[in-house]
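Asks: missing the sequence, but the structure's below:
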C-alpha cells in the first residue's frame, strides 16, 4: 500500500473514531464499552454465544443504563424492571418511537403498524385497534372464533392416535387461522396451500431472525446485503408473503362493498378510498400490505411459540400439568369446553400460563424503541433519535420482582391464599405506548387453547421428564424452543 493510500485510510479511521466517540455538546450519554471504528462493540458482543447474553453481561458491568455501539449505530440499553418501567411506562411518550430494525425495515420501509413512527404510527394504531375491536377482539364474538378453531385443533390432535408427533406446524396452522379470519374474512382448511405457505414463511423467518445471521444483519445490513447466507432467504420469504397478501387484497377489491365490510382488509380499502384525495393520508396500498403482514406475523408466531414452550414445561413438570387438569375438571368438567368466564375461577391455571410466558420470554430484547425528543433519563441527557433496547429478559428475571426468577414457578403469580396475583414486571407484550396491539387476543388464545387441550389429553414426553432441555435452540428476535416430539394420552 502506497503512502497516499495509507494516509487516506488513517484519515477515514480517525473520522470514524470521531463520529463514534463524540455526541452533541448538549447530550450526556450513559457509560459503556469503548467502541472501535466501524465494528463498534462487536468484539465485546461476540464474547458470548448470542447478542442477548452479551448485552445482559454488559449490564452487570455498566449498570441498568448504558451505551453500546452495534456496528456504527449508537444504542442505549436498559436493564432490569425499574429502568425499563421508568422508560416505557413513566416516560412512555418520550420512548414511544420505533427504533431501527434492519431485517424488518428493509422490507417495510417504515410502513405498517409495527415499524412506523410519528403521525403515521398513531393513525395506523388507532385505526387498526378500532377495526380489530369491531371484529370482536376482546369480545364474545372473538371467543367464539377461538372455540370453533379449538374444535378443529382437537380433532387433528385426536387423529395422532397416541403416536409421536411434532406439534409445531399443527399449532401454527390453528393459531394463524384466528388472525387470518379477522384479516381475510375466513379460516383456511389445515391443508390449504395458502395457510401452509403463510405458516412456513413466518416460522422460517422467525428462526432466521433469531439466529446469528439475523443478529449480524441488524448490525451490518449494508455489508451483509453483499454476503451469501441464510439471511438472504429472509427477503425472499418477505416478498412471497407480500405477494400472498396482495393476491387476497385483489380478490377483496373485486367484491368490495364499503357498506358491508367482511374483514380488516375491506375496512382498510374503504379508508384508502375515503382519503385518496388527501395528500397527507397515511392509508395507501403499501401501508395495507405491510400492516396486514405485521398483524399476521405477530398473530401467528408468538402464540404458537409460547404454546410449544408451555408444552415442554408441562411435560418436564408433570405435577404442574396434573394440578392444572385437576382445576379444569373441578371448574369445567368434561361436558363442555372451557370458556373465558372460567378463568377467574381457575387461578392456578392462570398462574401457570403467566409463568410460562415469563419463563419462556418469547421476545427477550423487545423490539427497539426510539426517543422522539431530547430526554432526561436517570441523570443522562439522551438526544432525540437515540435507539433504545429494553432487555425484557432482565425484567422477567429480576430477583426484586420474582422470588426464584431462574426457575419455572407458578407461585410467582399466586398470593398466600392461592389466588391469582398480577405482577407489574410481567411484560411479554412489552409495555407503554408500544404495547402489543394483539395482547387481549393472545391472552384469550393461550387460555382457551391450553385448557381445551389439557381437558382432553395429557402431554407425554418421549423420554424422561428430567431430560427435557428447556434452553432455546436460538435467541435473537425470539427465544426459539428446541424441536421436540410428544404423544397425547386421552383422558
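Replies: Nice, I can see it. What you see is a predicted model, and the numbers here were worked out from it, not measured in a lab. Numbers count the residues shown, from 1 in each chain.
Asks: contacts, neighbours, all on C-alpha from now
Replies: Will do.
Asks: From residue 439, how far off is residue 126?
Replies: For residue 126, the distance to residue 439 equals 15 Å [C-alpha to C-alpha, to the nearest Å].
Asks: likewise residue 266?
Replies: 23 Å.
Asks: now swap in residue 43 and tell me
Replies: Residue 43 is 37 Å from residue 439, by C-alpha to C-alpha.
Asks: before we move on, what about residue 278?
Replies: On the measure of C-alpha to C-alpha, residue 278 and residue 439 end up 32 Å apart.
Asks: Looking at the two, which is more packed in?
Replies: residue 439 (16 against 10; other C-alpha atoms under 10 Å).
Asks: right, and that one touches residue 429 too?
Replies: Yes. If you go by C-alpha atoms under 8 Å, residue 439 and residue 429 touch, sitting 6.3 Å apart.
Asks: try this one next to it:
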C-alpha cells in the first residue's frame, strides 16, 4: 500500500511526504489569507451551534465538519456544507475505521492474513468501508481536477497530478492514481480525526471545570473582547488559553502511539540491539504521564504550563505531535485551528452539561483516543 502513513521509508515515502508538506505550506498555513479561511469556517461552526438555542446536543458532527473543511480547502480547494450527506457519510466511515483498525479481529488479521477469507469479523467491515471510501474519493478527485491547467495547481490534487505528469517517463516513480487516492484519504483522516478529538476533549473539560472555562473566557474578554474575531496575533498574549490547550493535548493523548517508525539500520538503544527495518512504536502516553516530568500527571492542571509570573512555558516532555521524520506534518495547521475554533467558541458560548450529567471520561479505544459520545449545552454569553 502506498500513500503517506503506510509507506515504508524510501523513495515513495520521501516523494509523498515532501509533496504534502509543500502543498500544506503553499495552500494552507503559508498563506496569509488562510487564517481568514479558518475564521470563516469557525463562523459557520458557531452559527450551526446557535441553532440549538442552548438545548443539549452532540457537537461531534459539527466539529468534524468544521475541522475537515480546513483540510478540504487544501486538498480539494473547496469546503462541504454541513448538510452534504454524502460527505458526512464518508467522514463517519473514516471515524468507524479508526476504531475498527484497533479491534481484536483486525489485529488478528494483521498477524494471520489468511483469515481474510472468513466471511465474518470486523476486518470484513473495514474492507467494505475502505472500498466505499476509495470509490467516493476516486469520483471526487475526478470532479475537482476538471479544468485543471498543468503546472498551475489550485490544490493538493492538482499538485499531485502535476507530479505524475513530470515523472511520467520515470519507471521508478511512485506517483500514481492509486497512491493519490490513498494519500488524499490519509490526509483527510490525519487532518480531521486528531484535531476534532482535541476540540471534543477541550469542550468536555471546559464543561467539567467551569472555573477553568471562566478563566479562559476572562482572558478572551480582556485580550480580544466580545465582538472581534480571534486571530493568531493574540495567541502570544493569552498564556492561560495556551496552557489549557496544551494540557488537553497532554492529558488526552489523542494519538497515544504516534505514527509507527522503523529503524533505518542496526541500532543499539540502552544495550538492546534493534535490527534495521524493525518497526518501532513510540509510547507517547507513557511520556505524558511520566512523574519524572510531570507532577501529579493524572490531574488536569493547565497551570503546569505556566511559570510563577503566569507566562506560558514549553516543556521538553510535551510531544503530542510525535518526533522524528514522521512527526505530524500538519502540526502548524492543527495549532492554528485549535486556537481559533476554541477561542471563538468560548468567546460566544458558555458550555455546560445538561442537568449536571457528567459524561463518561474513559476514552473510546482506537487508533486515536476519542471521548465517549456526550451531550453539551452551549448557552449564549
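Replies: That came through fine. Since we're looking at a predicted model, the values are computed, not measured.
Asks: Mind checking the TM-score on these two?
Replies: Here the TM-score for the pair of chains, by TM-score structural alignment, normalised by the length of the second structure, is 0.95; 380 aligned residues with a C-alpha RMSD of 1.6 Å.
Asks: Would you check the span in the second structure matched by the longest helix that the first structure contains?
Replies: The longest helix of the first structure (DSSP state H) is helix 285-316. Aligned by TM-score structural alignment, helix 285-316 of the first structure falls on residues 177-208 of the second structure.
Asks: Just the strands from the first structure, written as ranges.
Replies: Ranges of strands in the first structure, per DSSP state E, are 65-70, 73-79, 97-98, 369-370, 375-377, 380-382, 387-391, 457-461, 474-475, 479-480, 486-490.
Asks: Give me the distance between the aligned partner of residue 140 of the second structure in the first structure and residue 221 of the first structure.
Replies: Matched to the first structure by TM-score structural alignment, residue 140 of the second structure sits across from residue 248. Residue 248 of the first structure is 31 Å from residue 221 of the first structure, where distance means C-alpha to C-alpha.
Asks: which of the two has more neighbours?
Replies: residue 221 (18 against 13).
Asks: Tell me which of the strands of the first structure sits nearest to residue 210 of the first structure.
Replies: Proximity to residue 210 of the first structure, assessed across the strands of the first structure by C-alpha to C-alpha, is greatest for strand 474-475 (5.2 Å).
Asks: and that closest one, what does it pack onto?
Replies: Where contact means 3 or more C-alpha pairs under 8 Å, 6 or more residues apart in numbering; DSSP states H and E, strand 474-475 of the first structure is not packed against any helix or strand.
Asks: relative to strand 457-461, how tilted is the longest helix of the first structure?
Replies: 80 degrees (axes from the mean of the first three to the mean of the last three C-alpha atoms, to 10 degrees).
Asks: with the second structure superposed, average distance for helix 285-316 of the first structure?
Replies: For helix 285-316 of the first structure, the mean deviation from the second structure after alignment is 1.0 Å (mean C-alpha distance after the TM-score superposition for the first structure).
Asks: List the contacts of the residue nearest the centre of the first structure.
Replies: The residue lying closest to the centre of the first structure (C-alpha atoms, centre = their mean) is residue 363, at 4.9 Å. Residue 363 of the first structure is in contact with 392, 428, 477-479, counting by C-alpha atoms under 8 Å, 6 or more residues apart in numbering.
Asks: Just flag the most distant two among those residues.
Replies: Of all pairs drawn from those, the widest gap by C-alpha to C-alpha lies between 428 and 477 and measures 12.9 Å.
Asks: ok, the equivalent of residue 421 of the first structure over in the second structure - how many residues close by?
Replies: In the second structure, residue 421 of the first structure lines up with residue 313, judged by TM-score structural alignment. Other residues within reach of residue 313 of the second structure, judged by other C-alpha under 10 Å, total 14.
Asks: Surely residue 313 of the second structure and residue 306 touch.
Replies: Yes. Taking C-alpha under 8 Å as the definition, residue 313 of the second structure is a contact partner of residue 306 at 5.6 Å.
Asks: List the contacts of residue 364 of the first structure.
Replies: Counting by C-alpha under 8 Å, 6+ apart, residue 364 of the first structure has contacts 52, 391-393, 476-479.
Asks: And those residues, which is closest to residue 154 of the first structure?
Replies: The closest of those, once distances to residue 154 of the first structure are taken by C-alpha to C-alpha, is residue 479, at 26.4 Å.
Asks: ok, the closest one touching residue 362?
Replies: Yes. At 5.1 Å, residue 479 of the first structure counts as touching residue 362 under the criterion of C-alpha under 8 Å.
Asks: Comparing the two, which residue is more hemmed in?
Replies: Just comparing residue 479 of the first structure and residue 362: by other C-alpha under 10 Å the higher neighbour count belongs to residue 362, 28 against 24.
Asks: Just confirm residue 340 of the second structure contacts residue 38, I think it does.
Replies: Yes. Residue 340 of the second structure is within contact range of residue 38, at 7.4 Å (criterion: C-alpha under 8 Å).
Asks: And for residue 325 of the first structure, the neighbour number?
Replies: For residue 325 of the first structure, the count of nearby residues is 22 (other C-alpha under 10 Å).
Asks: what do we get in the second structure for it?
Replies: Residue 325 of the first structure maps onto residue 217 in the second structure, by TM-score structural alignment.
Asks: got the contact list for its match?
Replies: 346-347.
Asks: now swap in residue 330 of the second structure and tell me
Replies: Contacts of residue 330 of the second structure (C-alpha under 8 Å, 6+ apart): 21, 24, 191.
Asks: Which residues are in contact with the counterpart of residue 456 of the first structure in the second structure?
Replies: Mapped onto the second structure by TM-score structural alignment, residue 456 of the first structure lines up with residue 348. Residues in contact with residue 348 of the second structure, defined by C-alpha under 8 Å, 6+ apart, are 226, 380-381.
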